[in-house]
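Novice: here are the coordinates; sequence isn't available:
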């Protein structure tokens, strides 16, 4: 059993999603969006991200954390803010002794939808389907759940690949 916390960072909205991964099956645990006040300074918003992610970790006690990597933003300033939001979330996880994995947005979409070029609606739809949710989660929460699912799928592939490695007469076959 592994509880995986997925984070979709943003300087105005940061999504989080928690998935329980048991024997290759994933179950929904929780998700939400940390809404940040636009009228606050960036340092204050980073503080809110750090504290809110810390609170989620303390409440749900995940075993692992996965964060979406920075993609090309509209501007250099946007990319910097997004990177700082990621940093605040990552520090919250590391501060709580969680191993933190990072995934490119294309890999997350590929893992959940089957194509790295999927749009937000497709991600929401597949997250709803894969986790058997009764309603569609908010966009940022769905993205965070997709990050958690991507991490879970990646870990399962690693486990399967190490089990399939065999040796005969001292040679890898």
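Specialist: Arrived safely, thanks for sending. It should be emphasised that the depicted structure is a prediction, and the values quoted were computed from it without experimental measurement.

Novice: make it CA atoms for all contacts and neighbour counts henceforth
Specialist: Fine.

Novice: Show the contacting residues for residue 134.
Specialist: residue 128 (C-alpha atoms under 8 Å, 6 or more residues apart in numbering).

Novice: helix/strand/coil for it?
Specialist: Secondary structure, DSSP: H, G, I helix; E, B strand; the rest coil: residue 134 is coil.

Novice: Against that first model, consider the following:
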């Protein structure tokens, strides 16, 4: 699962995912105690075409990222769109493909709302994209901001590392796993 460092502490690699049908952001960080280290980030892009083909691209893209970087845990942003029902449905299907990509690799998946991610990273749940990008750059000591989709994915990974459903929950404090997904006990951070 995790690798041991010279100090005996465990390093946990976290993959953050920001689902989108056209562009899905991904970001990987290593957590060693309270320290975070940037590993990689980028996007998975789908071409215009039929929906099943685009969903397959997302599924395969997530699997490729997992096989390349071997994360221990996955954090996915819960997306919410209420303006256009069709857009909401398509985004939900993209999110499902992304989660299935992680679960099919036997990884635990935690989910966070945009409000939770922004609160964890910026300290303000209604922060704008630029504020999130800036804080991700500072927290990970990046020379330049990552792109907006990659920054959102890195922010999701940081949220998870900062405790969301992080270590205490994964250590067994009232959680269960069902088909690779974490099921939080009532009262646990992030429980519904």
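Specialist: Here it is on my side, so go on. None of these values were measured; they are calculated from a predicted model.

Novice: Tell me where structure 2 has helices.
Specialist: 51-69, 85-103, 114-121, 129-139, 148-161, 167-170 (DSSP state H).

Novice: okay, those helices in TSV with mean neighbour count and distance to residue 77 of structure 2 next?
Specialist: Shown next, in TSV, are the helices of structure 2 (neighbours: other C-alpha atoms under 10 Å; distance: least, C-alpha to C-alpha, whole Å):
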stretch	mean neighbour count	distance to residue 77 of structure 2
helix 51-69	18	14
helix 85-103	19	9
helix 114-121	21	6
helix 129-139	18	14
helix 148-161	29	6
helix 167-170	16	18
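
Novice: any chance of those in TSV, with distance to residue 35 of structure 2 too?
Specialist: Below are the helices of structure 2 laid out as TSV (distance: least, C-alpha to C-alpha, whole Å):
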stretch	distance to residue 35 of structure 2
helix 51-69	19
helix 85-103	24
helix 114-121	14
helix 129-139	9
helix 148-161	9
helix 167-170	14
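
Novice: looking at the ones you listed, which is closest to residue 181 of structure 2?
Specialist: Closest to residue 181 of structure 2 of the helices of structure 2, according to C-alpha to C-alpha: helix 85-103, at 7.1 Å.

Novice: So what does residue 155 of structure 2 match up with in structure 1?
Specialist: Here residue 155 of structure 2 is matched to residue 146 in structure 1, going by TM-score structural alignment.

Novice: Could you list the residues in contact with stretch 56-63 of structure 1?
Specialist: By C-alpha under 8 Å, 6+ apart, stretch 56-63 of structure 1 touches 2, 3, 4, 5, 18, 93, 96, 98, 99.

Novice: That one aligns to what range in structure 2?
Specialist: By TM-score structural alignment, stretch 56-63 of structure 1 lines up with residues 65-72 in structure 2.

Novice: Same question for stretch 83-100 of structure 1.
Specialist: With TM-score structural alignment as the criterion, stretch 83-100 of structure 1 aligns to 92-109.

Novice: How about residues contacting the matching stretch?
Specialist: Residues contacting stretch 92-109 of structure 2 (C-alpha under 8 Å, 6+ apart): 17, 19-21, 55-56, 58-60, 62-63, 66, 72-76, 79, 177, 179-182.

Novice: Also stretch 114-133 of structure 1?
Specialist: So stretch 114-133 of structure 1 is in contact with 26-28, 105-110, 112-113, 134-139, 142-143, 145-146, going by C-alpha under 8 Å, 6+ apart.

Novice: How far away from the center of its chain is that stretch?
Specialist: Centroid displacement of stretch 114-133 of structure 1 relative to its chain, using C-alpha atoms, centre = their mean, to the nearest Å, is 14 Å.

Novice: for stretch 148-166 of structure 2, same thing?
Specialist: For stretch 148-166 of structure 2, the distance to the chain centre is 6 Å (C-alpha atoms, centre = their mean).

Novice: likewise stretch 60-77 of structure 2?
Specialist: On C-alpha atoms, centre = their mean, the centre of stretch 60-77 of structure 2 falls 9 Å from the chain's centre.

Novice: what's the first-to-last distance across it?
Specialist: Length of stretch 60-77 of structure 2, first residue to last, C-alpha to C-alpha, to the nearest Å: 19 Å.

Novice: ends of stretch 127-137 of structure 1, how far apart?
Specialist: End to end - C-alpha to C-alpha - stretch 127-137 of structure 1 spans 8 Å.
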